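Peer 1: following is a predicted model, sequence given first.
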Amino acid sequence: MESTEERNRAKVGKLAGIVGIICNFALAGGKFVVGTLVSSMSIIADSVNNLSDAASSIVTLLGFKLAEKPADKKHPFGHARFEYLASLTVAVMIFVIGFELAKSSVEKIISPTPVKFSLVTIIVLIVSILVKLWMTFFYNKKGKQIHSTTLLAASADSRNDVLTTTCVLIAMVVELLTKWQIDGIMGALVSLFILYNGIGLIRQTISPLLGEEATPEFRKEIIDFVNSYDKVLGCHDLMIHDYGPAKRYATIHVEVDKDEDPMTCHDTIDRIERQCLKKFGIHMVVHYDPIVTDDLKAEKLQLKIMECLKSKDSRLSIHDFRIANCSSGTLLVFDLVLPEDMMSQRNQIKEYILHSINKGKSKYLLDVTFDIDTND
């Protein structure tokens, strides 16, 4: 079932796409007519650039339209990642435009040609700058409103157009007043900025497609919320999966006293799952781990291992601790959470623990599962 957030997101995104199509087609048509009337190739060329911007707006509109398609048999998590694909397409188009501008600018530096000056050209360029400036702020506002990388990419594209057209205008005025032909140099500088911006946007949009971790602040907010329930003694192994904006799924392990009534635990888990969807917009699946709270031996051993680990690095922690007897000794089973930069030290840490706890007649064996600390 589609949430209010998803409906609002699609509505804002499609509105932005339609506004972009109308503005860019209007600019392209106006510039083409004026350019033809005054025989200005620069204005006609700029009209073609606006057509490519209109294509970007169509991609934006299609991205939001396809992203709102409901889940189906082949895609049970929905189609929201279409928005990420739209963002990537716009980012690639920005990079291509930057590359083409760089190429034409270098050609102009090598073989400079006089810029044709006319009052009509100046007026058209100023109007274009004002419209694109408004579109920059419009896309930026709407992008931040719904946290959309697609609209923020469109905002960056409009800003690049403002810079490009402003440089054309400056070069035209400078050449008129001083006869210096700086059009190619200005274009080259702007193209470098656009290329840098395009690469940044491509990296930014590829990351969620590959699957990126939620922010530490958001993870802490969820963990604190889950820990606030009376029956929950602790939680761990929070994993958040992003299938597109407003389409997040998560799993978490909660620790509950082994003597708690199973039906009571089930009710608590149900409430956590429902409230996570309501509060965070996350489809949460909770697994509960029964914890032994009255075993003094296990408690002392767990505390001893924790002290041992903290003496090595304060970031280390364990969970799911339990004791199992076997023929060759006492088996200590637990999960050990390591920062990413310590994953290569797993064997050394395990040996360090064994050395610390196997003193005297003690004979302990370890069964350790290493987890990466995603909060680090």
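Peer 2: Noted; the coordinates are in hand.
Peer 1: CA atoms for contacts and neighbours, from now on please.
Peer 2: OK.
Peer 1: what ranges does this protein have for its strands?
Peer 2: For the chain, the strands defined by DSSP state E occupy 234-242, 248-257, 282-291, 317-326, 329-338, 364-372.
Peer 1: mind checking those for the one nearest to residue 227?
Peer 2: strand 234-242 (5.9 Å; CA to CA).
Peer 1: ok so, going back, and the strands of the chain as JSON lines, adding distance to residue 120 and mean neighbour count?
Peer 2: Formatted as JSON lines, the strands of the chain follow (distance: least, CA to CA, whole Å; neighbours: other CA atoms under 10 Å):
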{"stretch": "strand 234-242", "distance to residue 120": "50", "mean neighbour count": "18"}
{"stretch": "strand 248-257", "distance to residue 120": "52", "mean neighbour count": "18"}
{"stretch": "strand 282-291", "distance to residue 120": "55", "mean neighbour count": "18"}
{"stretch": "strand 317-326", "distance to residue 120": "70", "mean neighbour count": "16"}
{"stretch": "strand 329-338", "distance to residue 120": "66", "mean neighbour count": "18"}
{"stretch": "strand 364-372", "distance to residue 120": "63", "mean neighbour count": "15"}
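Peer 1: between the ones you listed, which gets nearest to residue 187?
Peer 2: strand 234-242 (39.3 Å).
Peer 1: please enumerate residues in contact with the closest one?
Peer 2: Residues outside strand 234-242 that contact it (CA atoms under 8 Å, 6 or more residues apart in numbering) are 208, 211-214, 219, 223, 226-227, 248-256, 319.
Peer 1: would you turn the strands of the chain into TSV with distance to residue 202?
Peer 2: Converted to TSV, the strands of the chain look like this (distance: least, CA to CA, whole Å):
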stretch	distance to residue 202
strand 234-242	18
strand 248-257	22
strand 282-291	27
strand 317-326	37
strand 329-338	31
strand 364-372	27
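Peer 1: structure two is appended below for comparative analysis:
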Amino acid sequence: MMTLFVKLFIKNKNEVSNPNVKKAYAALSSVVGILLNLFLCIAKITVGFFSNSVAISADGFNNLADAGTSLVSFLGFKIAGYGGGNTHLFGHGRIEWIMSIFTSIAVLLMGIKLAGDSAASIASPDSPVFSMSALAVLLVSILVKGYMFCYNKRFSKITGSETLKATAADCMSDSLATAAVLISTTVSYITHLEIDGYCGVLVSAFIIFAGIKSLWEVLGRIMGQSADQEMAEGVLQIAESYPEIIDVHDLMFHDYGFGYFVISMHAEGYRKHSQQLYIAANQIAYDLKQKFHCDSFIQVDYVLENKTLKDSLMKQIYTVLNEFSDEIEISNFRLIESGPYINVVFDMVYPAKLQKSEEDICNGIKREIESENSKYRTVIKGIIRRERLHLHR
């Protein structure tokens, strides 16, 4: 069905790197999600009412919440589709992330309320009435939610949308939760055990978990995440295809939502190739625009190759580092020409326990290096090394 809708409603459907195509996929997913969730909501609440099943009714209200989530997501996608202007130069794509926060909170609140209703059902249980209609609606729900999981998962990969990714996870949770309701209804009918309320709590737990997971993922996106490895490799492949560029550092992806981002990097080469380097930088920017539909900022750095000087400076730096800890490492060390100055650039990787000492360490290195020669300038990027917890017996 979704394949047919894609053919009917999405122009240039194969140009998945185009932000407009991404938005069309996201909007289509939301509209179909609204319709399918409303269908399941009406069916479950009706069957739950006549079969006296709190769990089935709770599952129906969960579908109503999902329909509301899809509606809010759809509105967010539409707002995100507006381009940049004088006020918001990079467009409105991040509005989708904000919408995702509200929808995640709404899912959490719905789960908490349903948990309370289910707890009340445990305290005062009513035996659900088993019927073929209840069995049928639950089986249909499992199949529909499984189908929704598949197309939302597929579309989330196409669009890079956190909302659709969270929706896919929610659909899987719903499918498993509905399976639990089906089991409770069947077991109650066969054994006469009052487990309906307990399964309602289980359904609520799935809803709460899905809400927390969705909220965590979108907050991670807002805080800033590492670039997709495949995309980063694609960018580096383009940059390093130009022989004048000997290395690339500080590659960053500035994500503004819905496939629009700005790439920045330092492209390094030798001063004797300065003209070729600037031509290459302009060509790389054009290549990135064509392939990823993004803007880019490329700074050209002139590398100074002097092994004797590098070794001498490294020795001085480690002398300072060892005063603080022997757990600090240096990476990406290079010397960059900057007019009359030489920039001593490197990454300093240190354990989390030294975070408060980072400024003191950097100042110590700066004094050691720059006091020797006023033309030296230190550019240090501190990186905290996160240690994994290992349990030993």
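Peer 2: Noted; the coordinates are in hand. No experiment lies behind these values; they were computed from the predicted model shown.
Peer 1: let me see the TM-score of these two.
Peer 2: Scored against TM-score structural alignment, normalised by the length of structure 1, the superposed chains reach a TM-score of 0.80; 360 aligned residues with a CA RMSD of 3.5 Å.
Peer 1: which of the strands of structure 1 sits closest to residue 192 of structure 1?
Peer 2: Nearest to residue 192 of structure 1, of the strands of structure 1 and by CA to CA, is strand 234-242 at 32.9 Å.
Peer 1: onto which residues of structure 2 does the closest one map?
Peer 2: Using TM-score structural alignment, the residues of structure 2 aligned to strand 234-242 of structure 1 are 247-255.
Peer 1: just stretch 65-84 of structure 1 next, same as before
Peer 2: Under TM-score structural alignment, the match for stretch 65-84 of structure 1 is residues 78-97.
Peer 1: what comes up buried for the matching stretch?
Peer 2: Under the neighbour-count criterion of 16 or more other CA atoms under 10 Å, stretch 78-97 of structure 2 has 78, 79, 80, 81, 90, 91, 92, 93, 94, 95, 96, 97 buried.
Peer 1: and stretch 218-238 of structure 1, by the same measure?
Peer 2: 219, 222-223, 226-227, 231-238.
Peer 1: among these, which one lies nearest to residue 279 of structure 1?
Peer 2: Closest to residue 279 of structure 1, out of all of the buried residues of stretch 218-238 of structure 1 and judged by CA to CA, is residue 222, at 9.5 Å.
Peer 1: what's near enough to touch the aligned partner of the closest one in structure 2?
Peer 2: Using TM-score structural alignment, the equivalent of residue 222 of structure 1 in structure 2 is residue 235. Residues in contact with residue 235 of structure 2, defined by CA under 8 Å, 6+ apart, are residue 288.
Peer 1: other SSEs contacting the helix ranked longest in structure 1?
Peer 2: In structure 1, taking DSSP state H as the definition, the longest helix is helix 4-37. For helix 4-37 of structure 1, the packing partners by 3 or more CA pairs under 8 Å, 6 or more residues apart in numbering; DSSP states H and E come out as helix 41-67, helix 119-146.
Peer 1: for that helix, buried residues please.
Peer 2: Here helix 4-37 of structure 1 shows 6, 9-10, 12-14, 16-21, 23-32, 34-35 as buried, counting by 16+ other CA under 10 Å.
Peer 1: okay, the aligned residue in structure 1 for residue 216 of structure 2 and residue 88 of structure 1: tell me how far apart.
Peer 2: In structure 1, the residue paired with residue 216 of structure 2 according to TM-score structural alignment is residue 203. In this view, residue 203 of structure 1 and residue 88 of structure 1 are 9 Å apart by CA to CA, to the nearest Å.
Peer 1: and what of residue 280 of structure 1?
Peer 2: Residue 280 of structure 1 is 26 Å from residue 88 of structure 1, by CA to CA.
Peer 1: neighbour-wise, which of those two wins?
Peer 2: residue 88 (23 against 14; other CA atoms under 10 Å).
Peer 1: show me where the stretch 151-300 of structure 2 has its helices.
Peer 2: 162-191, 196-223, 229-239, 274-292 (DSSP state H, counting those that start in this stretch).
Peer 1: ok now the match of strand 234-242 of structure 1, how far from the chain's centre?
Peer 2: 18 Å (CA atoms, centre = their mean, to the nearest Å).
Peer 1: mean shift of that stretch relative to structure 1?
Peer 2: Its aligned residues in structure 1 lie a mean 2.3 Å from stretch 247-255 of structure 2 after superposition (mean CA distance after the TM-score superposition for structure 1).
Peer 1: dump the residue contacts of residue 365 of structure 1.
Peer 2: 329, 330, 331, 332, 354.
Peer 1: no, scratch that, I was asking about residue 286 of structure 1
Peer 2: Counting by CA under 8 Å, 6+ apart, residue 286 of structure 1 makes contact with 251, 252, 253, 254, 269, 272, 273.
Peer 1: roughly how far does it sit from residue 226 of structure 1?
Peer 2: 10 Å.
Peer 1: of all the strands of structure 1, which one is nearest residue 99 of structure 1?
Peer 2: Taking these one by one with CA to CA, strand 234-242 is closest: 32.2 Å.
Peer 1: could you check the angle that closest one makes with helix 216-227?
Peer 2: In terms of direction (axes from the mean of the first three to the mean of the last three CA atoms, to 10 degrees), strand 234-242 of structure 1 departs from helix 216-227 by 130 degrees.
Peer 1: between residue 286 and residue 226 of structure 1, what contacts are shared?
Peer 2: With CA under 8 Å, 6+ apart as the test, residue 286 of structure 1 and residue 226 both reach residue 272.
Peer 1: tell me the counterpart of residue 186 of structure 1 in structure 2.
Peer 2: By TM-score structural alignment, residue 186 of structure 1 lines up with residue 199.
Peer 1: its match and residue 178 touch, don't they?
Peer 2: No - the pair residue 199 of structure 2 and residue 178 fails to qualify as a contact (CA atoms under 8 Å) at a distance of 9.4 Å.
Peer 1: contact partners for the residue opposite residue 182 of structure 2 in structure 1 once aligned?
Peer 2: The alignment partner of residue 182 of structure 2 in structure 1, by TM-score structural alignment, is residue 169. Listed by CA under 8 Å, 6+ apart, the contact set of residue 169 of structure 1 reads 122, 125.
Peer 1: from residue 187 of structure 1, how far out is residue 169 of structure 1?
Peer 2: Counting by CA to CA, the gap from residue 169 of structure 1 to residue 187 of structure 1 is 11 Å.
Peer 1: quick one: contacts for the most centrally placed residue in structure 1?
Peer 2: Closest residue to the average C-alpha location of structure 1: residue 208 at 4.7 Å, with CA atoms, centre = their mean. Residue 208 of structure 1 makes contacts with 84, 242, 244, as judged by CA under 8 Å, 6+ apart.
Peer 1: and which of those residues is nearest residue 191 of structure 1?
Peer 2: For the contacts of residue 208 of structure 1, the closest approach to residue 191 of structure 1 (CA to CA) belongs to residue 84, at 24.6 Å.
Peer 1: that's all I had, so thanks and see you.
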